[in-house]
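**Q** curious how this folds, go ahead:
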Amino acid sequence: MRLFLVRHAQIQPNVDLFLESTVPGPDLTEEGRRQADAVVDVFDGRSIDAVYASSMIRTRQTAEPLAAARGLDIHVRDGLREINSGHYEGVSYRADIEGFISTIRSWAERDLDVRMPGGETGAKTIDRFTAVVDEAATGAQDVVLVSHGAIIAVWCCVVAQNVSTASLSEHLAIPNTGVVSLCGDPTDGWRVENWAGQAVDS
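**A** Model (predicted):
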């Protein structure tokens, strides 16, 4: 099957450059709504069996135009929400967030017992996302999961067979409505085919 992990469209904290992981979180900006509308064209001509979104408002709003165009319901799952920023919630990217970044690096290197200061362990974060992927893979061939940049990047580094943890810095940056596509299944594993428009070696 193919799995399409879509980062949500723009919210104001993306513009202002600070960490935001509260639930349900903010709405899309006007630019974000335009970006969400454009997702329909991204999947033009491709069969989509199901659309999932996290429990955060911005992912549901991003998924709505595509789901409406395909006549599909949006399956909302809390497991797809962003990494809990913990003590770094609301901190500017320009400030000292090395603790946040170093925790993500540890997870990407599969040291999943590390806890985000004030937040979840890597194991809990990866497991909740994987549970939704496993559900979505049941009886479907092409599934869109609208989620969040950091958790998409880290999950792929941990789970995908052809994404090196050494490339985390490169892969962490996923633009708003950027798509990471994978092929595979929960039994045989996953391989990334394309990362936000860039082909990935198999």
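**Q** from here on, contacts and neighbour counts on C-alpha atoms
**A** Noted.
**Q** got the residue ranges for the strands in this structure?
**A** With DSSP state E as the criterion, the chain has strands at 2-7, 50-53, 74-76, 142-147, 179-185, 189-195, 198-199.
**Q** need the ones you listed in JSON lines with distance to Trp107 and mean neighbour count, can you?
**A** What follows is those, written out as JSON lines (distance: least, C-alpha to C-alpha, whole Å; neighbours: other C-alpha atoms under 10 Å):
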{"stretch": "strand 2-7", "distance to Trp107": "19", "mean neighbour count": "25"}
{"stretch": "strand 50-53", "distance to Trp107": "23", "mean neighbour count": "25"}
{"stretch": "strand 74-76", "distance to Trp107": "25", "mean neighbour count": "18"}
{"stretch": "strand 142-147", "distance to Trp107": "18", "mean neighbour count": "25"}
{"stretch": "strand 179-185", "distance to Trp107": "19", "mean neighbour count": "21"}
{"stretch": "strand 189-195", "distance to Trp107": "18", "mean neighbour count": "19"}
{"stretch": "strand 198-199", "distance to Trp107": "24", "mean neighbour count": "11"}
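**Q** for the comparison step, fold the sequence that follows:
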Amino acid sequence: MRHGETDWNVGDRIQGNLDIELNAVGLKQAAAVGRRLATDSWDALYSSDLARARQTAECIGAATNHEVRLLPAFRERRYGLFEGLTRTQARERFPLEYAAVERRDSETVPPGDGESLSAHFARIAAALQTLADVHVGQRILVVTHGGVLDLVNRFVRRLPLDTRRDFLIPNTGINRVVRDVDGWRITEWGDVRHLADAGRDELM
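**A** Next comes the predicted model:
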């Protein structure tokens, strides 16, 4: 699932690998999804180590009685010099570079130690496969980021990286992904029944 809301989500500001904490709404969302998940049994709880994901996972862990295992491999994409800017500012200051990111050019590397979309995809696909191998026959929870979930969906459905997204990624939306003898499949996506409001659909 995606982390709860941050003030930077509200302000349309690119977070990337910057360590932004949840806002008051995000904390309520995290508590709500924790209560929802506590009604099922789980074998492990993992999270990106960035604060917004970790705080969400800690709320879930308190409800499900699980220790949070931190996995830096599930961090958001590195956006380099775009991080900290609103998307409007990124378009104005880096028109060519940011236009390539917006059209989902898989090999474009954002200036300033950024990460290409293809490199991010390879990182997430490998991390997902590793977790599935470690937890065969088990049910686990993973708290991560919008950009990561975009790639998880494409990995499972075998969609090209450069196609327009046809699914939502709301804050604390529950996405159920299965790997079994027949391969990968999505059984549920973007479930926010635990929220009074569906949350924001943002990637960064």
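**Q** TM-score for this pair?
**A** Superposed pair, TM-score by TM-score structural alignment, normalised by the length of the first structure: 0.78. Supporting alignment: 181 aligned residues with a C-alpha RMSD of 2.4 Å.
**Q** which one in the first structure is aligned with Leu131 of the second structure?
**A** Using TM-score structural alignment, the partner of Leu131 of the second structure in the first structure is Ala136.
**Q** which one is its match nearest to, not counting chain neighbours?
**A** Nearest residue to Ala136 of the first structure, sequence neighbours excluded (C-alpha to C-alpha, 6 or more residues apart in numbering): Val143, at 6.9 Å.
**Q** do I have it right that the one you found meets Phe4?
**A** Yes - counting by C-alpha atoms under 8 Å, Phe4 is a contact partner of Val143 of the first structure at 6.1 Å.
**Q** so what does Val179 of the first structure match up with in the second structure?
**A** So, by TM-score structural alignment, Val179 of the first structure is matched to Ile174.
**Q** which ones are touching its match?
**A** 1-2, 188-192 (C-alpha atoms under 8 Å, 6 or more residues apart in numbering).
**Q** Val76 of the first structure maps to what in the second structure?
**A** In the second structure, Val76 of the first structure lands on Leu70 (TM-score structural alignment).
**Q** pretty sure that match is touching Tyr46, no?
**A** Yes - contact criterion C-alpha under 8 Å: Leu70 of the second structure and Tyr46 qualify, at 5.8 Å.
**Q** neighbours of Gly99 of the first structure, how many?
**A** 13 (other C-alpha atoms under 10 Å).
**Q** now the aligned partner of it in the second structure: closest residue in space, sequence neighbours ignored.
**A** Using TM-score structural alignment, the partner of Gly99 of the first structure in the second structure is Ala100. Leaving out its chain neighbours, the residue that sits closest to Ala100 of the second structure by C-alpha to C-alpha, 6+ apart is Thr108, at 6.6 Å.
**Q** what residue of the first structure matches up with the one you found?
**A** Under TM-score structural alignment, Thr108 of the second structure pairs with Arg115 in the first structure.
**Q** likewise Thr187 of the second structure?
**A** Under the pairing rule here (TM-score structural alignment), the equivalent of Thr187 of the second structure within the first structure is Glu193.
**Q** relative to Val179 of the first structure, how far out is its match?
**A** 11 Å (C-alpha to C-alpha, to the nearest Å).
**Q** equivalent analysis for Ala131 of the first structure, please.
**A** Applying C-alpha to C-alpha to Ala131 of the first structure and Val179 of the first structure gives a distance of 20 Å.
**Q** before we move on, what about Ile104 of the first structure?
**A** 20 Å.
**Q** helices and strands around the biggest helix by length in the second structure, which ones?
**A** Looking only at the second structure and at elements set by DSSP state H, the helix with the highest residue count is helix 117-134. Under the contact criterion of 3 or more C-alpha pairs under 8 Å, 6 or more residues apart in numbering; DSSP states H and E, helix 117-134 of the second structure touches helix 146-157.
**Q** tell me what the helix it packs on is packed against?
**A** Looks like helix 146-157 of the second structure contacts helix 117-134, strand 183-191 (3+ C-alpha pairs under 8 Å, 6+ apart).
**Q** contacts only, for the closest residue to Asp162 of the second structure other than its chain neighbours.
**A** Nearest non-adjacent residue to Asp162 of the second structure, counting by C-alpha to C-alpha, 6+ apart: Arg104, 4.8 Å away. Contacts for Arg104 of the second structure (C-alpha under 8 Å, 6+ apart) come out as 117, 161-163.
**Q** buried subset of these?
**A** In those, burial by neighbour count holds for 117, 161, counting by 16 or more other C-alpha atoms under 10 Å.
**Q** could you report the separation of the nearest residue to Gly173 of the second structure once chain neighbours are set aside from Ala122 of the second structure?
**A** With sequence-adjacent residues excluded and distances taken as C-alpha to C-alpha, 6+ apart, Gly173 of the second structure is closest to Gly190, at 4.5 Å. Gly190 of the second structure is 23 Å from Ala122 of the second structure, where distance means C-alpha to C-alpha.
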